[in-house]
Every structure is written in structure tokens, then in C-alpha cells.
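**Q** Build me a model from this:
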Amino acid sequence: MTARLNYVELPVGDTAASKAFFEKAFGWSLTAFGPDYAATTGQAGSDIGLNGDAGDATAAPLAVIETDDLEAALASVEAAGGVVSRPIFAFPGGRRFHFREPSGNELAVYVNEPG
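**A** As a prediction, the model looks like this:
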């Protein structure tokens, strides 16, 4: 199994305003995935996502780890003492789960599965 940090998802109050900010401030191109989510895709290094859905967004920035085997990553997280906070679910582009590490930080692990 491979794993690398490659995405940070930010909870935002106004997706359109935050999207415009990052595009203007850094020249990034963010794709809208509905009214409450936008993200960079294919940047050199890590991408950024903006989650404006108050019912779905995490309370703090969410570090997202990419893996090539989601089920193996889930088993490894649980075996190491991580607590799953959101079971595996599908999203545009793949599947992921959320977990809390022993200090309480929430992270996510995903596998890229283009639709």
C-alpha cells in the first residue's frame, strides 16, 4: 500500500467568495463541484478543496492522504488505534473515509477512482 498527503480541504462559509479569493490571490483555477464545493485539480504538489456545506464540512482543515488500497489503509488505521469518524463513502473521483488519530485530529484517506 502506498500513501501520501496530497490534499487539504478547508471548511468555508462562502464557497464562491473563497474560490474567488484563491483564484485572485494565487492565480489558481478552482473547479466548482456544485454550489458548495470547489477544488484545484492536478496542481503540482497538493491540491486544495473548499467545502461550504455546513452539514458536511469538518470543523478544521482536513488533511487528505491518497492511497492505492483504501481497504488496506482502513485496516491499518484501525490497527494503529485510529478511530473511524466517517466510514467509506463515494464522492466524484473516488472513495474515502475519515478518521481521528490518538490526539483527536481528523484526517481522511482516499483512493482515486475516476468515474
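
**Q** make it CA atoms for all contacts and neighbour counts henceforth
**A** Will do.

**Q** Name the residues of the helix ranked longest in the chain that are buried.
**A** In the chain, ranked by residue count with DSSP state H as the criterion, the top helix is helix 15-26. Residues of helix 15-26 classed as buried under the neighbour-count rule (16 or more other C-alpha atoms under 10 Å) are 15-16, 18-19.

**Q** For the comparison step, fold the sequence that follows:
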Amino acid sequence: MSGQVNWFELPADDTERARAFYAGVFGWDTSPMGEDYHVITTGAAGAIAVRDVQLTQPRIYFHTADIDASARKVAELGGKADDVQTVPEVGRIAHCTDDQGTPFSLYEPQA
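**A** This next block holds a predicted model:
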């Protein structure tokens, strides 16, 4: 359903330490996907990733059935939407900010 949170990313300077922390707090297990990106396999739908200039705070992804229309609507309402990116075997994403500068992302699952 559009607008529901369906993924999140937690940034960490040390992903091994972060994985141990969240395993201790929530019992999460993770599985590596790519370079130093760890998908949570026994808990909420999300991942632990390396902190960088694009990922400085937790990032929330909202589901959309039509990412192109949603990205246009973000811009129409005074926000900013980056170019839509295709993630092979996953779907399409766009990183955005709302009209007050709060970051969020859009996610359209692969059909």
C-alpha cells in the first residue's frame, strides 16, 4: 500500500559493531548484500549500512505503486526528488526531501 514504511537503513561507522548491538537489543540476524551492507533477516525489514555523506541518519523508505508519479508530486509540493534509480532484482528507489528538508526515500517494488 502506498505510503507505508517498507524498508529502512541504519547508518553505522562500524557495521560489525552495529550488528552486534542490534542483535543484543532485538535479536536481529543479518545477511551481507554487497559491500558492507547487511540486510536484517530476523526482524524489521531493513538493513545496516556504512555511514557516508548520503546516509548520515536513519533513512526510511515509503512504498509507492508509481515512483515516477510520486517523485513528480514531491517536487510539485515543494520537496526535492533525486533521479529514480533501478536496483536489480529489488525495484526502483528515489531519495527525496520534503518541503522542510527532512530526508526520506520512495520505493517501488520490482513487478
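
**Q** Give me the TM-score for these two chains.
**A** Structural agreement between the two chains, given as a TM-score (TM-score structural alignment, normalised by the length of structure 2), stands at 0.81; 110 aligned residues with a C-alpha RMSD of 2.3 Å.

**Q** Run the chain-centre distance for the helix or strand following the longest helix of structure 1.
**A** Of the helices and strands lying after helix 15-26 of structure 1 in sequence (DSSP states H and E), the nearest is strand 31-32. Taking C-alpha atoms, centre = their mean, to the nearest Å, the mean C-alpha location of strand 31-32 of structure 1 is offset from the chain mean by 15 Å.

**Q** Mean deviation, strand 31-32 of structure 1 versus structure 2?
**A** On the superposed models, the aligned residues of structure 2 are on average 1.5 Å from strand 31-32 of structure 1, with distances taken as mean C-alpha distance after the TM-score superposition for structure 1.

**Q** follow-up on the earlier one: for the longest helix of structure 1, give me the average deviation versus structure 2.
**A** Aligned to structure 2 and superposed, helix 15-26 of structure 1 gives a mean residue distance of 1.9 Å (mean C-alpha distance after the TM-score superposition for structure 1).

**Q** mind listing the strands for structure 1?
**A** Taking DSSP state E to define them, one finds strands in structure 1 at 3-11, 31-32, 37-39, 47-51, 62-67, 83-91, 94-100, 106-112.

**Q** could you dump those to a markdown table with mean neighbour count?
**A** Converted to a markdown table, those look like this (neighbours: other C-alpha atoms under 10 Å):
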| stretch | mean neighbour count |
| --- | --- |
| strand 3-11 | 18 |
| strand 31-32 | 14 |
| strand 37-39 | 22 |
| strand 47-51 | 22 |
| strand 62-67 | 20 |
| strand 83-91 | 14 |
| strand 94-100 | 19 |
| strand 106-112 | 22 |
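
**Q** Looking at the alignment, what corresponds to residue 64 of structure 1 in structure 2?
**A** For residue 64 of structure 1, the equivalent position in structure 2 is taken to be residue 61, counting by TM-score structural alignment.
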